[in-house]
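>>> Sequence first, predicted model second:
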Amino acid sequence: MNMMTQTMLPDGTNPEGVDPFPPLNLQTREELTDIVVHGPAFSHATTKLRAFLVYADLPFTHMQHLKAKPQGIRPGTDYRKVPNIDVAGRQVNDSGIILKHLLPAIGLEFNHEWEERIVNELDTTFKLHCTSEDWARLAVATMGAPRFMKWLIGPMLKRLECKQARYNIKMTGLGHREGDEVKFAIDFKHSMSGKFHNGDTPGHVDISFYGFLAGYLHGECAIAETMINKAGLHSWAAKMKRIIPLKKLFEHGW
């Protein structure tokens, strides 16, 4: 048996951090057919993928699996995280792996260094640093959670997300780590090469960072607004909102 096949999950799909086997070999937009994104609008990783598809004007369906147990996890699959995606008859897991294979087909260069920071550092940092109010606002804005339930939803999500972050750091061995969200935003600002990180037009890093923040910006969460303010990213954020409107990302959020 080829050693690569042994790294796949029992259902034949890729685990987190592992490339699909057999290789996808997606080269052109025309090959990106029958796209379905699986994962709740609440998930910043899921929203990040949808931001790329909206930017590329690719048709897709979004399945949130809100009635699944556990909620949001795609039923009938061995991959127990979100998001994953169906494309051209294949299921692909892990947002970073998905983008690595999707971006060349839509004419964007994949930046491994920044995607790794977004997936392992920024994601973990938000899980640990978001307040109960941040989580509640995110849930209301992206999922239509009742406002009067904020007092219950916020603390519950904070506990769950902190637990997940600590588990990822300790157990997965994939590089999950706690950082400083404001420093991340300042690093992003300092590495910009024009109106955008990519120059005159958005590139991989712009869309990935914006897609990650989109739900928090939509919910006017303090953690995201503080990042934008302290890093001086107001102009960049305004341009990204015009190119990938928040309403378009969340108009079918619930």
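All right, it came through fine.

>>> C-alpha only now, for contacts and for neighbours.
Noted.

>>> Measure how buried Ser191 is and give me the count.
Under the neighbour criterion other CA atoms under 10 Å, Ser191 is assigned a count of 12.

>>> Which residues are in contact with it?
With contacts taken as CA atoms under 8 Å, 6 or more residues apart in numbering, Ser191 has the following neighbours: His197.

>>> cool, and His44?
The contact partners of His44, by CA under 8 Å, 6+ apart, come to Gly211, Phe212, Leu213, Ala214, Gly215.

>>> Once you drop chain neighbours, what's closest to Phe209?
Across the structure, with CA to CA, 6 or more residues apart in numbering as the measure, the residue nearest Phe209 apart from its sequence neighbours is Ile118 (7.0 Å).

>>> I'd say that neighbour and Gly211 touch.
No - contact criterion CA atoms under 8 Å: Ile118 and Gly211 do not qualify, at 10.5 Å.

>>> got the contacts of His44 as JSON lines, with secondary structure columns?
Below are the contacts of His44 laid out as JSON lines (DSSP: H, G, I helix; E, B strand; the rest coil):
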{"residue": "Gly211", "secondary structure": "helix"}
{"residue": "Phe212", "secondary structure": "helix"}
{"residue": "Leu213", "secondary structure": "helix"}
{"residue": "Ala214", "secondary structure": "helix"}
{"residue": "Gly215", "secondary structure": "helix"}
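
>>> And Ile118 and Gly211? Which one has more around it.
More neighbours surround Gly211 than the other of Ile118 and Gly211, with 25 against 21 (other CA under 10 Å).

>>> and the comparison structure, right after this:
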Amino acid sequence: MNSSTPMLADGSNPEGVNPNPALKWHTQADLVDVVVHGPAFSHATNKLRTFLTYAKIEYRHEQHLKDKPQGLKPGTDYTKVPVVDVAGRQVNDSGIILKNLLPALGLDYDKVWEERIVFELDTTFKLHCTSQDWALLAVATVGAPSILKWLVGPVLKRMERKQAHHNIKTTGLGHREGDEIAIARAFKSSMVGKFHHGDRPGHVDLSFYGFLSGYLYANCPIATNMIRVAGLDTWVAQMKVAVPLESLFVG
């Protein structure tokens, strides 16, 4: 969007708008004092953390679960997660953050696959996850009491399905329902080596794995079945070496 679009009152960028003045993230050395704000339940938050962990960028993760149940950064004019602070400057919108982050990490951006992950895979999981999937995810990633699984799962299922239908009907961004196994098979068929990008993980590998990371850590059936049926077990094992799940969800 136009760089002349006004920033929010706190000086940070609105949704879909590049920060003004422009960020100076040219190399990894520019990524200092990094803080990621957003709960470990959030796909987008985990994706960004996956990239930072892979690149060995030191960062602090603030979930804000006790401040606000939705995990929003207190005191910000931006109402979604994730939010990142780099060298004291706040940047909003996971898409904007990622597009600025990848060049600094020396990774090429794949618009087609990123949009498929954000608009199709995310929507598909919101619609297809069972109450069991949501309960396992909540307990494993944000420490929801396991004794409340029977309550947490159905509540999250209703909330996420409602959000998915809202996104499809109102955003105009291309949110759509797909089939998670078909998406995983398409991903596998597009691989050109051990990873999507060859011998080393690239943008698509890290985005796909980052999206799935919480579900894989929680052993959610929707994710484990998808990986098994699509024949991605070896890829997942290799990604776990590159970015151990414990590095994202333990500690």
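Received it, and whenever you're ready, just let me know what you need. In this text the structure is predicted, and so the values were computed from the model without any measurement.

>>> I'd like the TM-score for the two structures, please.
Remark: TM-score between the superposed chains equals 0.95 [TM-score structural alignment, normalised by the length of structure 2]; 250 aligned residues with a CA RMSD of 1.4 Å.

>>> Show me the helices in the stretch 51-200 of structure 2, by range?
If DSSP state H, counting those that start in this stretch is used as the criterion, the helices of the stretch 51-200 of structure 2 fall at 94-105, 111-115, 122-128, 131-142, 149-170, 180-189.

>>> State the distance from the residue nearest to Ser193 of structure 1 when sequence neighbours are not counted to Ala185 of structure 1.
The spatial neighbour of Ser193 of structure 1 that comes closest, neighbours along the chain excluded (CA to CA, 6+ apart), is Gly199 at 4.8 Å. For Gly199 of structure 1, the distance to Ala185 of structure 1 (CA to CA, to the nearest Å) stands at 17 Å.

>>> Check Glu251 of structure 1 too.
If you go by CA to CA, the gap between Glu251 of structure 1 and Ala185 of structure 1 works out to 27 Å.

>>> And these two? Which one has more around it.
For the pair Glu251 of structure 1 and Ala185, the greater number of neighbours falls to Ala185 (22 against 10), based on other CA under 10 Å.

>>> is it true that that one touches Thr226?
No - with contacts defined as CA under 8 Å, Ala185 of structure 1 does not count as touching Thr226, sitting 9.7 Å away.

>>> which residues does Leu52 of structure 2 contact?
By CA under 8 Å, 6+ apart, Leu52 of structure 2 lies in contact with Glu58, Tyr59.

>>> Please name the spatially closest residue to Ala138 of structure 2 (chain neighbours excluded).
Once flanking residues are discounted, Ala138 of structure 2 sits nearest to Ala144: 5.6 Å by CA to CA, 6+ apart.

>>> again with His197 of structure 2
By the measure of CA to CA, 6+ apart, the closest residue to His197 of structure 2 outside its immediate chain neighbours is Met191, 6.6 Å from it.

>>> ok, that neighbour to Val204 of structure 2 distance?
Distance from Met191 of structure 2 to Val204 of structure 2, counting by CA to CA: 10 Å.

>>> Test my guess that Lys230 of structure 1 contacts Val182.
Yes - between Lys230 of structure 1 and Val182 there is a contact at 6.9 Å, judged by CA under 8 Å.

>>> List the buried residues in stretch 232-246 of structure 2.
For stretch 232-246 of structure 2, burial by neighbour count (16 or more other CA atoms under 10 Å) applies to Leu232, Trp235, Val236, Gln238, Met239, Ala242, Val243, Pro244, Leu245.

>>> and which of the residues you listed is nearest Pro19 of structure 2?
When the buried residues of stretch 232-246 of structure 2 are compared for distance to Pro19 of structure 2 (CA to CA), Val243 comes out closest, at 28.8 Å.

>>> pretty sure the closest one contacts Thr53?
Yes - the pair formed by Val243 of structure 2 and Thr53 meets the contact definition of CA under 8 Å, at 6.6 Å.

>>> So for those two, which residues contact both of them?
Taking CA under 8 Å, 6+ apart as the contact definition, Val243 of structure 2 and Thr53 share no neighbouring residue.

>>> Contact partners for the residue positioned nearest the centre of structure 2?
Closest to where the C-alpha atoms of structure 2 average out (CA atoms, centre = their mean) is Ala44, at 2.3 Å. Residues touching Ala44 of structure 2, when contacts are defined by CA under 8 Å, 6+ apart, comprise Val81, Pro82, Ser94, Phe211.

>>> 7 Å instead, please
Contacts here follow CA atoms under 7 Å, 6 or more residues apart in numbering; on that basis Ala44 of structure 2 touches Pro82, Ser94, Phe211.

>>> For Thr27 of structure 2, state which of those residues is nearest.
The closest of those to Thr27 of structure 2 turns out to be Ser94 (CA to CA; 18.8 Å).

>>> Hmm, the closest one is touching Pro82, no?
Yes - using CA atoms under 7 Å, Ser94 of structure 2 is in contact with Pro82, at 6.1 Å.

>>> Which one's more surrounded, these two?
Between Ser94 of structure 2 and Pro82, Pro82 has the larger neighbour count (other CA under 10 Å), namely 28 against 21.

>>> how close does Asn219 of structure 2 sit to Met226 of structure 2?
Distance from Asn219 of structure 2 to Met226 of structure 2, counting by CA to CA: 11 Å.

>>> Same question for Leu65 of structure 2.
For Leu65 of structure 2, the distance to Met226 of structure 2 (CA to CA) stands at 30 Å.

>>> Please apply the same query to Asn46 of structure 2.
Shown here: Asn46 of structure 2 relative to Met226 of structure 2, a distance of 19 Å by CA to CA.

>>> In terms of neighbours, single out the busier of these two.
Set side by side, Asn46 of structure 2 and Met226 show unequal neighbour counts under other CA under 10 Å, the larger going to Asn46 at 25 against 19.

>>> Apart from its neighbours in sequence, what residue is nearest the more buried one?
With CA to CA, 6+ apart as the criterion, Asn46 of structure 2 has its nearest non-adjacent residue at 5.6 Å, and that residue is Gly210.

>>> So the one you found sits against Phe41, correct?
No - applying CA under 7 Å, one finds Gly210 of structure 2 not in contact with Phe41, separated by 11.7 Å.

>>> Can you find the partner of the residue nearest to His197 of structure 2 in structure 1?
Under the alignment (TM-score structural alignment), Met191 of structure 2 pairs with Met192 in structure 1.

>>> so which helix or strand takes in the residue nearest to the centre of structure 2?
Mapping Ala44 of structure 2 onto the secondary structure by DSSP states H and E places it in helix 43-54.

>>> Perfect, I'm done here.
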